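Asker: Sequence and predicted model, in that order:
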Amino acid sequence: MQNDSGFTFVLFGGTGDLAMRKILPALFEAHKGGMLADAGKIVGIARDSYDRAGYLAWVEQHVRAHVAAADFDESVWQSFLNRFEYAALDLSRRDDFVLLRDMLKELPAAVRVFYLATGPSLFVPTCRALASVGLNAGARIVLEKPLGYDLASSNAINDAVGEIFAEEQIYRIDHYLGKESVQNLLALRFGNVLFEPLWRREWVESIQITIAEELGVEARGDFYNQTGALRDMVQNHLLQLLSIVAMEPPHAIESDSVRDEKLRVLRSLKPVQRSEISKVAVRGQYHAGVIRGNPVPGYASEHGVPKDSTTETFVALKVEIENWRWAGVPFFLRTGKRLADRVAEIVVNFRQVPHSALGGLPAGQNRLVIRLQPNESIRLYCQAKQPGEGWNLAQVHLDLAFDQFFKEHRMEAYQRLLLDVINGRLALFVRRDEQEAAWRWVEPILDEWAASPLKGPKPYAAGTWGPAAASAMLAQHGTCWLEEEN
C-alpha cells in the first residue's frame, strides 16, 4: 500500500557500503512496488564533493548490482533516480548544516527521516549539528547498531540523542526484527489457539536459537576485533529473538504493547554470576579450515586482526528466564562466523510423552523449527506409524514453506523497516529500556572475559559447528544441537 504522505529521507553515509547494499536497494523495491508516495525524496549525504549527477553515477555503479535482476525495468529505475538529491557535508562545519536546512526547505514533506548509516561515534555530533539548525523538530532519527560498546557507552549515546529527539522520534534498527519469519512467529503464537497451551515450561523441554554464518570477518577485521560476537550478535539480535519467543501475549500489535512484553522478558533473564560463566558461556575463535571445498584462513590471519587477538568469533550460551511461564526451561543461544552453514533458526523442543503405549519411540521428539534464513519456513515434527505390520513409528514433519504457499512478493527486512519508519510504526524497533536491559545482562560476561585474557576463546576449525565445549554444554542437560541429532 502506498504511503500518500510526502517524505524526505536523508541518508547520512550515503556513499557507504550499508547504503549501497541494503538501504537504497530496499527503497528501490518499495518504489517499484508502489509503496512510496510520489512526492517522496531521498537525499544522500556524504563528505564526497559530488554534484547530483556525480552521486547518481555512484548509485548507478554501486546499487544496481544489489537489486533483483529478474524483473528489472529500466524505466522504473530511472523514475527511482528522479527521487534523489545530494549534499556534500562536513560534520565539523555548521555552515554545511545551514545549507542542508535550506535545501530541505525546498523539499516540503509531511515526514522527514534522518538515517544515520554511519559509525556510532558520529551519532551524537550529527544529532547535535541537526539540532543546532532546528532540523530535529518533528523529524525521525534512525540509529544503526552497534549503539555503544557497553552499557555505559550505550547510555551516553542514548542520553545525548535523547536530549535532542524524544523517544518516539528514535528508531533503533535491528534488521532481524523485520524478517518475514519473525512476523510469522508472532502470527503463529498469537493468531492460533493450537500452540498457546503448549508454549510453557510444562510442555517445552528446551529452546535453541541459532544464527550461524559461513562468512568470516571479510574487510571488517579492525572493527570486528574491537567488537566480537557477544556484542555484535548476542546483545541485540539473539536477545531480541529470545524476547519474542518468550514474551506474553501483548494487548495489541502496537509499538509499546509489543515492546513492553519484550522488556518483561529481558528483565526476567536470570543474572549470570561471574563464578558460573564458564559453565553457561562458551566462546570460540575460528582457525583455518575448509568451507564448501574452499580453504579459508583463520581469524588471526584476517586483514586488520592482530595475530594474538582473543576476540571471540563464536558464542554459545545457556540462558534461563525467571518467571512462571519459563522457570527451569533452558534457552540455548548460539552464533558464530565460519560455521558449517548459513542458517538462522529457532528450535522449540517439546517434552517426550510421559508413557508410550506403542512401544519404543524412535529417535527425536515433537519439535517446532522456525527457519529465519536462508529459506523462511516453519516445520512441525511429530511421530507417525510406518506403513505395514506392527507399530513401528517414524518421525515425520509438516511444512509451511512461505515461498511456496504465498505467491505474493515478500519484503526483505530493510524494506519493511524503512516503510515502518516512513509510516511512523515503532513496534519493530528497539526501545531504550530494552537495550539497557540487554546490555545489563551481557555485561558480566564481557567483564569476565576481559579479565581473563589468558583463558582466551576455544579454537574451532572453519567449516565446523564451533568448539566441542558448546556441544558438551548441551549434553550436560541431556540434549544436543539440532544438526547433531542426525
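Answerer: That came in fine, so what should we check first?

Asker: from here on, contacts and neighbour counts on C-alpha atoms
Answerer: Will do.

Asker: Hmm, Ala316 and Phe331 touching each other?
Answerer: No: assessed by CA atoms under 8 Å, Phe331 is found out of contact with Ala316, at 10.4 Å.

Asker: And the two? Which one has more around it.
Answerer: Under the neighbour definition other CA atoms under 10 Å, Phe331 and Ala316 were set side by side, and Ala316 has more, 27 against 21.

Asker: Report the contact partners of the more buried one.
Answerer: By CA atoms under 8 Å, 6 or more residues apart in numbering, the contact set of Ala316 is 281-283, 332-335, 470.

Asker: second one coming, line it up with the first:
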Amino acid sequence: MQTDSSFTFVLFGGTGDLSMRKILPALYEAHRAGMLEASGKIIAVARHEEDRNGYLQWVNEHVKAHVSKNGIDENAWSSFLERIEYVKLDLGKAEDFVKLRDAMQDLPGTRVFYLATGPSLFVPICRALASVGLNENARIVLEKPLGYDLRSSNAINDAVGEIFAEGQIYRIDHYLGKEPVQNLLALRFGNALFEPLWRREWVESIQITIAEELGVEARGDFYDNTGALRDMVQNHLLQLLSIVAMEPPHSMDSDSVRDEKLRVLRALKPIDPRDIGKVAVRGQYHAGVIRGASVPAYATEPGVKTDSATETFVALKVEIENWRWAGVPFFLRTGKRLADRVAEIVVNFRAVPHSALGSSAPRPGANRLVIRLQPNETIRLYCLAKKPGEGMNLSSVHLDLAFDQFFKEGQMEAYQRLLLDVIHGRLALFVRRDEQEAAWKWVEPILNEWAASGKPKPYAAGTWGPAAASAMLAQHDTCWLEEEN
C-alpha cells in the first residue's frame, strides 16, 4: 500500500559496497511492496565519472545479486530504476554541492541524506550541505562506526549537531531493525506470561552472541585500526543488551524507548582495569579450516600488520546494577572466523527450587528462551516434558515461533524497515547521542587496558574462540549454548 510521504533520498557513497549490498536492495524491496510514495526519488552521489545511464548499468551489475530470495520482478525493477538519478560529486569542490542542490530543487518532500561513507567524511559532507542550504527540512543518516573512541565520537556529534538538530540525526544500527528484536519487545511488553519472570529472581544468566564465519575480507585496513570491541561491542551488542534488559516504556514513541535503553547503559557496572583479565577475553584468529576450506591467519590478511595486536574476538561478562538485574551475569561474545554464522540471545531461567521428580530432576538450562537473529529468524522456548512410556522420565522439548512458517507475509529486512523509518521520521530504532556516549564511556577502560597490554589470545579459525572464553563462563557454573552438547 502506498504511503503519503514524499521524499528525496540522497545516497553518498552511491557506488560503495554497502550501497550495493544493503541500501539499494532494501529500497528496491520497499518499492516493490508499494511502501514508497510514487513521487519519491533516489539520488546516488559518488566521485565516479559516470552519467546516469552508466550508473544504472553499474546498479544492474552489482545490486541484483543482493536482492532477497524473492528474486527480481523485472517490471518492478524497471520502475525502481526510474526513481534513480546520479550526481558526480567531489567533496572538495563547493560548486559540486551547488550542482546537487540544483538537482534537488524541484523535488518534493523530505530530504534524506544517507552517509554510506567513512566517518572522516561525515563532518565535511554535513558542512557542505549546510553551505548550500540543504540542511533544512532534512534528515541525516550516519553509519557506524561513529568515531574511534569517546573523544572522537563527541567531536563528530558536536560538529554534526551544529548543522542538524538531534531530531534530524539517525544513527543507524541495523541489528535494531531485525524482526526478532522487534518481537522481543512484543514478547516482553505484550504478554503477561514473561514479565514476572524477566528479572533476577528467575533468570540465571543471559548470553548474547554475534558470530561470523567470515574474516576481514577486503576491509583489512579498516578493521586493523578498529577491532571487534569498537566494531561490534560498543554498538550492536550493547544495543541488544539494552533492549533485553530495559524497563517497560510508557509507550513505543522514540524517546520513551530510548530513555529506557539509556538507563540500562548507565547502569552497567563499571569495569575496574585491574579486573579486565577476569571479565574480558580478547582473541585473534590464526589459520584454520572452516567448512572444509583452509583459511589464513588474521595477521596475513591483506591490509593487516603482521605484528597486529587487534582483536577479532571478544567475550565479556557484564553486570547491570539495578533492582531488576543485580547479580545476573550477561555474557557478550562476538568474533570473526568462528565455527558458525549465528546471532542469538539466550535467556537461561533458574532451575526449580525443589524437584518432586527424583532422578529425573531438571538439569540447568532446561528452561530457556532462545531468540535467533540470524541466519534463520526464530524464537524458541525450551521446557521439560515427560517422555512417552513407563516412569517419570523427562526430556527437553521446545515451542517454536518460526516467522517464515507462521506468518504468510514476507519478512521485512532490517535495512528496509530502518530506511522506511527514516523516510517517515520514526526515531525509536535509531541510537540517540546520549546512548552512544554511555556506551563509549563503558568500553573505554577496556580499550585503554588492551592498548597497553600484550597481544590477544590465539584461536584457530573454525573454532568458537579462545578457551579462556569458556573458562570465564565455567566460573559461574554455566557454558555457551553450543557447548552443552
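Answerer: Perfect, thanks for sending it. In this text the structure is predicted, and so the values were computed from the model without any measurement.

Asker: and Asp102 of the first structure, helix, strand or coil?
Answerer: helix (DSSP: H, G, I helix; E, B strand; the rest coil).

Asker: middle-most residue in the second structure, spatially?
Answerer: Nearest to the centroid of the C-alpha atoms of the second structure, with distances taken as CA atoms, centre = their mean, sits Tyr175, at 3.1 Å.

Asker: How about the contacts made by that one?
Answerer: Contacts of Tyr175 of the second structure by CA under 8 Å, 6+ apart are 181, 236, 240, 414.

Asker: try it again with 10 Å
Answerer: When the contact criterion is CA atoms under 10 Å, 6 or more residues apart in numbering, the partners of Tyr175 of the second structure are 181-182, 235-237, 239-240, 343, 373, 414-415, 418, 429.

Asker: out of these, which is most surrounded?
Answerer: Going by other CA under 10 Å, Leu418 tops these with 26 neighbours.

Asker: follow-up on the earlier one: tell me the one of the contacts of Tyr175 of the second structure nearest Gly40 of the second structure?
Answerer: Nearest to Gly40 of the second structure out of the contacts of Tyr175 of the second structure is Leu418 (CA to CA; 16.5 Å).

Asker: The closest one and Glu179 touch, don't they?
Answerer: No: using CA atoms under 10 Å, Leu418 of the second structure is not in contact with Glu179; the gap is 11.2 Å.

Asker: Give me the common contacts of these two.
Answerer: Listed contacts common to Leu418 of the second structure and Glu179 are Met412; contacts here mean CA under 10 Å, 6+ apart.

Asker: just to revisit the earlier point, now for the contacts of Ala316 of the first structure: which two are most distant?
Answerer: Arg283 and Phe332 (13.5 Å).

Asker: who touches the nearest residue to Trp449 of the first structure once chain neighbours are set aside in this structure?
Answerer: Distances taken as CA to CA, 6 or more residues apart in numbering put Gly456 closest to Trp449 of the first structure, at 7.7 Å, once the chain neighbours are dropped. Neighbouring residues of Gly456 of the first structure by CA under 10 Å, 6+ apart: 283-285, 309-312, 449-450.

Asker: three-state assignment of Gly456 of the first structure?
Answerer: The assignment at Gly456 of the first structure comes out as coil when based on three-state DSSP.

Asker: distance of it from Met233 of the first structure?
Answerer: 19 Å (CA to CA, to the nearest Å).

Asker: tally of neighbours for the closest residue to Glu213 of the first structure other than its chain neighbours?
Answerer: Closest residue in space to Glu213 of the first structure, ignoring its immediate chain neighbours: Arg342 at 4.5 Å, by CA to CA, 6+ apart. Other residues within reach of Arg342 of the first structure, judged by other CA under 10 Å, total 15.

Asker: Over to Leu134 of the second structure?
Answerer: Leu134 of the second structure is flanked by 21 other residues according to other CA under 10 Å.

Asker: hang on, the earlier thing: show me which of Arg283 and Phe332 of the first structure is the more surrounded one.
Answerer: Set Arg283 of the first structure next to Phe332 and count neighbours by other CA under 10 Å: Arg283 wins out with 28 against 25.

Asker: ok, back up a step: any residues in contact with both of Arg283 and Phe332 of the first structure?
Answerer: Contact criterion CA under 10 Å, 6+ apart; residues shared by Arg283 of the first structure and Phe332: 316-317, 470.

Asker: mind checking how far whichever residue in the first structure pairs up with Glu162 of the second structure is from Leu215 of the first structure?
Answerer: Aligned counterpart of Glu162 of the second structure in the first structure: Glu163 (TM-score structural alignment). Plainly put, Glu163 of the first structure is 39 Å away from Leu215 of the first structure if you go by CA to CA.

Asker: Thank you, goodbye.
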